[in-house]
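Novice: Curious how this folds, go ahead:
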Amino acid sequence: MNITVKLFAMFRVGRFAATTKNYQSGISPADITSELNIPAQEVGIVLVNGRHARLDHRLLDGDILSLFPLIGGG
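Specialist: Below you'll find the model as predicted:
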């Protein structure tokens, strides 16, 4: 199944801004972050098709996964 993965801010460094890739059925955002060597504790926002989701959400064919890092500051 094809999933489009969009990375934002520091997650793009050494990776990509967006790509579409074929993944096995039942994959989750946590599986994809692990594959990309992005520690789960650094993920601030997970969106699937523009809606908030959890890292354990099961993705479906054609989904768009957007990953944003935690934002610091004050």
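
Novice: alpha carbons only for contacts and neighbour counts from here, please
Specialist: Noted.

Novice: what helix or strand is the most centrally placed residue in the chain on?
Specialist: The centroid of the chain falls nearest to L67 when counting by Cα atoms, centre = their mean (4.1 Å). L67 is part of strand 64-69 when elements are defined by DSSP states H and E.

Novice: Now do that strand: which elements does it pack against?
Specialist: strand 2-7, strand 43-48 (3 or more Cα pairs under 8 Å, 6 or more residues apart in numbering; DSSP states H and E).

Novice: Could you also give me the structure for this next sequence, so I can compare it with the first?
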Amino acid sequence: MITVEIRLYADLGRHTPDLRVGEPRSVAVPAGTTVGDLLTKLGILPEVVRLVFVNGAARPLDWELRDGDRVGIFPPIGGG
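Specialist: Take a look at the predicted model:
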């Protein structure tokens, strides 16, 4: 098992009521877990995610997480 720190942003909190938006949370996942696997574990559909940052860099869904990674998950954000 590895531990990663996650933060959800904008309206993603509605998908995981036990996580508050912007609040860090440590999550234990099996070694070899990808960003996409993490989203599944959290109950977040990839379609509602626009960007995932791992340690400050944008990463694809097939990116393999490592122990101690910091993961920020962002939905599409509109504005004008």
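
Novice: quick one: contacts for the residue nearest to the centre of the first structure?
Specialist: Shown in contact with L67 of the first structure (Cα atoms under 8 Å, 6 or more residues apart in numbering): 5-8, 11, 43-47.

Novice: One more: V43 of the first structure?
Specialist: Taking Cα under 8 Å, 6+ apart, one finds 67-70 in contact with V43 of the first structure.

Novice: Which position in the second structure pairs with it?
Specialist: Counting by TM-score structural alignment, V43 of the first structure corresponds to V49 in the second structure.

Novice: Can you give me the distance of that match to A31 of the second structure?
Specialist: 23 Å (Cα to Cα, to the nearest Å).

Novice: just G78 of the second structure next, same as before
Specialist: Using Cα to Cα, we find G78 of the second structure at a distance of 35 Å from A31 of the second structure.

Novice: neighbour count winner among these two?
Specialist: With neighbours defined as other Cα atoms under 10 Å, G78 of the second structure and A31 compare such that A31 has more, 13 against 5.

Novice: Residue in the first structure paired with that one?
Specialist: Checking TM-score structural alignment: A31 of the second structure goes with S25.

Novice: Check the secondary structure at that match for me.
Specialist: Secondary structure, DSSP: H, G, I helix; E, B strand; the rest coil: S25 of the first structure is coil.

Novice: repeat for E47 of the second structure
Specialist: Following three-state DSSP, we place E47 of the second structure in the helix state.

Novice: Run a quick neighbour tally on it.
Specialist: Look at E47 of the second structure: counted by other Cα under 10 Å, it has 8 neighbours.
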